[in-house]
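> Got a predicted model here, sequence first, then my questions.
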Amino acid sequence: MAGVLDSVNQRTQLVGQNRLELLLFRLRGRQRFGINVFKVREVLQCPNLTALPKSNHFIRGVAHIRGQTISVIDLSLAVGGPRIEDVKNSFVIIAEYNRSVQGFLVGSVERIVNMNWEAIMPPPSGSGRYSYLTAVTEIEKELVEILDVEKILNEICPVNTEVNAAILDDGEMKRDLGERIVFIADDSAVARNQVKRALEPLGVQTELAKNGKEALIRLREIAAQDCKHDITERVALLISDVEMPEMDGYTLTAEIKADPKLAPLHVILHTSLSGVFNQAMIEKVGADDFIAKFNPDELATAVKKWVHCD
């Protein structure tokens, strides 16, 4: 376990190479799951938990860790499985998502594996709208499931997507956009819809993609079919997640900036990786802006800024 903990803090060099490292863990059975190491602060034996009255039933309690009170979510319960019973012999993954820190109670933690995003695939199409998977991969001939943590957290504490009235305008955004759209790329259906709902009051039309590869193919199709000069004739702005199967947001941005017909497109990287923001990498790939998920006012303000600057 000490080796796993030591490794968690040494992974920033992978950013921008379309690579990631997964921390593998199990809940109750043999099925293995993975979480991006960039999301992980530390892994520890489950400490004493204090139950809170009237809390969400997925939350097994709170723990005091390094001067901070952290809610501990039973990840098995949260995805529709049975609760983890042997808490004392279980582990907690302390992770940062969407500007908050939470603990995930898991049965066991295995090791860290180095992966290419191309080996991380979208979940099977038959998994259904209520699936908690955001991606899958194969390691040692076994399927590893990557959970849609944003969906889980949104069910426990729904994200506010309402934009402050002071930020809304009287059709100014609509006039600047005309018939152009804002393109959204995110592997989490919950996150895609959060962005879409936040922008709708601004009169923004959107198109959605489930990962960077799908977004790049579609943007090139639009540029080839609908644009005489460059993509901005049809698409005003791209809002992209960073973590996505097949192609991450950094690689997507670099591909866009290397394509003459796509290069003028403004790119906002919008990610739950708020704890590891790498300004040098954002500049290296040519992104125009970075916003940590999820603040609808900040997102709407950034969209207005980059649309109005055209």
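Noted; the coordinates are in hand. Numbering: from 1, shown residues only.

> hey, let's count contacts and neighbours off CA atoms from now on
Fine.

> For residue 55, which three-state class applies?
coil (DSSP: H, G, I helix; E, B strand; the rest coil).

> quick one: contacts for residue 74?
Taking C-alpha atoms under 8 Å, 6 or more residues apart in numbering, we find residue 74 in contact with 58, 59, 60, 83, 84, 104, 105, 106.

> May I ask you to confirm that the third one is in contact with residue 47?
To tie it back to what came earlier, the one meant is residue 60. No: using C-alpha atoms under 8 Å, residue 60 and residue 47 do not qualify as a contacting pair, with a distance of 11.6 Å.

> this is the comparison structure:
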Amino acid sequence: MEPSKIVAFKLGKEEYGLDIFHVQSIERINHTTRVPNASVFVKGVINLRGNVTPIIELSHMLGMGHTQYTDNSRVIIINYGDSQLGLIVDETSDVLNVNPESIDQAANSGFDSEYFQGIAKIDGRLIILLNLEELLKELVPNK
């Protein structure tokens, strides 16, 4: 298999990664408009270059609680099917090449969550790879 590229980012002290194929851009956190009756992890929506884009607090969605925003906090704008949404993260770090043989699958890694594909071991770093399809199932119906 060919190496893939991921965007690495932090939530708390842990590093996570998303396949770069889904990442449109990385933005600073700006004013969000709250949406009544939205899920608790939906921060609101923003107008991003003419598109109304929902913004998700990823740490809250993963059960890690609310996060304090800093100057390093970012919104990773992703495309998933016909949908665009933003994921708030504590900090983005870099784009990395990931060889398939450097990934321990989630079932073999000692944790069981449909939100994770596995853990990549890259240059001494452990990066938890998110399963975007499962993560967004309840947010983007019929995908």
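Looks like it came in fine. Predicted model, so just to flag it, every value in this text is computed and none were measured.

> re the thing from before, of the contacts of residue 74 of the first structure, closest to residue 182 of the first structure?
The closest of these to residue 182 of the first structure turns out to be residue 104 (C-alpha to C-alpha; 34.1 Å).

> Show me what counts as buried in the biggest helix by length in the first structure.
Scanning the first structure for the longest helix, with DSSP state H as the assignment, gives helix 212-226. Residues 212, 213, 214, 215, 216, 218, 219, 220, 222, 223 are the ones in helix 212-226 of the first structure that count as buried (16 or more other C-alpha atoms under 10 Å).

> Report all helices and strands that that helix contacts.
If contacts are counted by 3 or more C-alpha pairs under 8 Å, 6 or more residues apart in numbering; DSSP states H and E, helix 212-226 of the first structure sits against helix 249-258.

> so the helix it packs on versus helix 212-226, what angle?
Put simply, helix 249-258 of the first structure runs at 20 degrees to helix 212-226, going by axes from the mean of the first three to the mean of the last three C-alpha atoms, to 10 degrees.

> Over in the second structure, find the residue span helix 249-258 of the first structure aligns onto.
Using TM-score structural alignment, helix 249-258 of the first structure corresponds to no residues of the second structure.

> quick one: buried residues of that helix?
249, 250, 251, 252, 253, 254, 255, 256, 257.

> List just the nearest of these to residue 271 of the first structure.
Of all the buried residues of helix 249-258 of the first structure, residue 271 of the first structure sits closest to residue 249, with 9.1 Å by C-alpha to C-alpha.

> any idea how far that closest one is from residue 53 of the first structure?
Counting by C-alpha to C-alpha, to the nearest Å, the gap from residue 249 of the first structure to residue 53 of the first structure is 40 Å.

> picking up where we left off before, when residue 60 and residue 47 of the first structure are compared, which one has more neighbours?
Neighbours per residue (other C-alpha atoms under 10 Å) separate residue 60 of the first structure from residue 47, with residue 60 holding more: 23 against 16.

> How about the secondary structure of the aligned partner of the more buried one in the second structure?
Using TM-score structural alignment, the equivalent of residue 60 of the first structure in the second structure is residue 43. The three-state label given to residue 43 of the second structure by three-state DSSP is strand.

> what's near enough to touch residue 43 of the second structure?
32, 34, 35, 54, 55, 56, 57.

> if you set the cut-off to 6 Å instead, what comes out?
55, 56 (C-alpha atoms under 6 Å, 6 or more residues apart in numbering).

> same check, this time on residue 10 of the second structure
Residue 10 of the second structure neighbours (C-alpha under 6 Å, 6+ apart): 16, 90, 91.

> Residue 298 of the first structure - nearest residue in space that isn't next to it in sequence?
Among residues not flanking residue 298 of the first structure along the chain, residue 291 sits closest, at 7.5 Å (C-alpha to C-alpha, 6 or more residues apart in numbering).

> what's around that neighbour, how many residues?
Residue 291 of the first structure has 19 neighbours, counted by other C-alpha under 10 Å.

> That one contacts residue 279, correct?
No: applying C-alpha atoms under 6 Å as the test, residue 291 of the first structure and residue 279 come out as separate, 11.4 Å apart.
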